[in-house]
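Following is a predicted model, sequence given first.
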Amino acid sequence: MHDFIHSYQELQVYQLAFNCSVDIYRLSRGFPEEEQDLLTRQSLTASRSVCASIAEAWGKRRYRKAFVAKLSDAQAEAAEMQTWVQVAVRCGYLDCQAGQELVGHYRTIFAALERLVENASVWVKPVDGVLQ
């Protein structure tokens, strides 16, 4: 386990996901009112779920399968966010440049989470010296 990382908030992937979530919140305030129950709510939920799933994965580091499962959940939410951003761009709610930037960030998040999954044994915290 990396001793220099003490909490999930220190992970670059978490920081990027959190910043994207805040950006989505700010940008979604400009979505039309008729999208409040659909695109806005789904975008806010998915973007926040990426962060929350990373935090949950960190808390489940004692169990490799649980750790990997939560990281997989975060990846699924990041992929979902790419879709919602593309919908917002296509509908004219986001300009193309902002949309491309967000999609790029979520691709980066997805790839970083994949690297965490591939290297899960480095991050899993042993229970009484035994990996679960």
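Perfect, thanks for sending it. Just so it is clear, the structure is predicted and the values come from calculations on it, not from any experiment. Numbers count the residues shown, from 1 in each chain.

From here on, just use CA atoms for contacts and neighbour counts.
Noted.

where does the residue nearest to the spatial centre of the chain land in three-state SS?
Computing the C-alpha centroid of the chain and ranking residues by CA atoms, centre = their mean puts V50 first, at 2.7 Å. What DSSP: H, G, I helix; E, B strand; the rest coil gives for V50 is helix.

Does it touch A79 like I think?
No. Applying CA atoms under 8 Å, one finds V50 not in contact with A79, separated by 9.7 Å.

The chain: helices as residue ranges?
Using DSSP state H, the helices of the chain run over 12-28, 41-59, 64-90, 96-118, 120-123.

Just put these in TSV and tack on distance to E34.
Below are the helices of the chain laid out as TSV (distance: least, CA to CA, whole Å):
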stretch	distance to E34
helix 12-28	12
helix 41-59	11
helix 64-90	13
helix 96-118	20
helix 120-123	42
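
Go through those and name the closest to L131.
Comparing the helices of the chain by their distance to L131 (CA to CA), the top pick is helix 64-90, with 7.4 Å.

Which strands or helices does the closest one pack on?
Identification of packing neighbours for helix 64-90 by 3 or more CA pairs under 8 Å, 6 or more residues apart in numbering; DSSP states H and E yields helix 41-59, helix 96-118, helix 120-123.

this is the comparison structure:
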Amino acid sequence: MEVWRDALDLVAAVYRATASFPADERFGLTSQLRRAAVSVPSNIAEGMARSGRAELLHFLHIARGSLAEIETQIQIARRLDLLGEDEALDEQLDRVFAKLGGFLNAIKSSHP
């Protein structure tokens, strides 16, 4: 799935972006950002492996929530001067948000 592949690319981008965070953030913002990023493709995959449409929607909503966490945590990292502007990261996040939103809408509008 394209959204899943893009979510995997987002994980790699988050790991690269957080690699330069200070060591004292290893168990703080670094860990939070990485966990949220890993959650996105993981929940897409889990939803796809489930048997029903309702379960799929549930896991896709969790993935979307994790994207919102990433977006917020990136803003926090920027306010703390841990992360500068990163157009590639921002574009990757926007791409996954858009594709996941489209996928959610398609699943919601399909017949049960």
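Nice, I can see it. Predicted model, so just to flag it, every value in this text is computed and none were measured.

how about the residue nearest to the centre of structure 1, what's its match in structure 2?
Matched by TM-score structural alignment, V50 of structure 1 corresponds to V40 in structure 2.

ok, now which ones touch that match?
7, 62-64, 66-67 (CA atoms under 8 Å, 6 or more residues apart in numbering).

That one and A68 of structure 2: what is the separation?
With distances taken as CA to CA, to the nearest Å, V40 of structure 2 is found 10 Å from A68 of structure 2.

ok, now P22 of structure 2?
23 Å.

Repeat that for D9 of structure 2.
Applying CA to CA, the value for D9 of structure 2 to A68 of structure 2 is 17 Å.

quick one on the thing from earlier: would you reformat the helices and strands packed on helix 64-90 of structure 1 as TSV and include distance to Y25 of structure 1?
Listed next are the helices and strands packed on helix 64-90 of structure 1 as TSV, based on distance: least, CA to CA, whole Å:
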stretch	distance to Y25 of structure 1
helix 41-59	6
helix 96-118	12
helix 120-123	31
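
Return the most buried member of those.
helix 41-59 (a mean of 21; mean count of other CA atoms under 10 Å).

what's the average distance of that helix to structure 2?
Once fitted to structure 2, helix 41-59 of structure 1 is off its aligned match by 0.5 Å on average (mean CA distance after the TM-score superposition for structure 1).

got the contact list for the residue lying closest to R48 of structure 1 once chain neighbours are set aside?
In this structure, R48 of structure 1 finds its nearest non-sequential neighbour in S21, 5.8 Å apart by CA to CA, 6 or more residues apart in numbering. S21 of structure 1 is in contact with 44, 47-48, 51, counting by CA under 8 Å, 6+ apart.

OK, contacts around the closest residue to C96 of structure 1 other than its chain neighbours?
Closest residue in space to C96 of structure 1, ignoring its immediate chain neighbours: V89 at 5.9 Å, by CA to CA, 6+ apart. V89 of structure 1 makes contact with 95-96, 99, according to CA under 8 Å, 6+ apart.

Mind doing that once more with 10 Å?
83, 95-100 (CA atoms under 10 Å, 6 or more residues apart in numbering).
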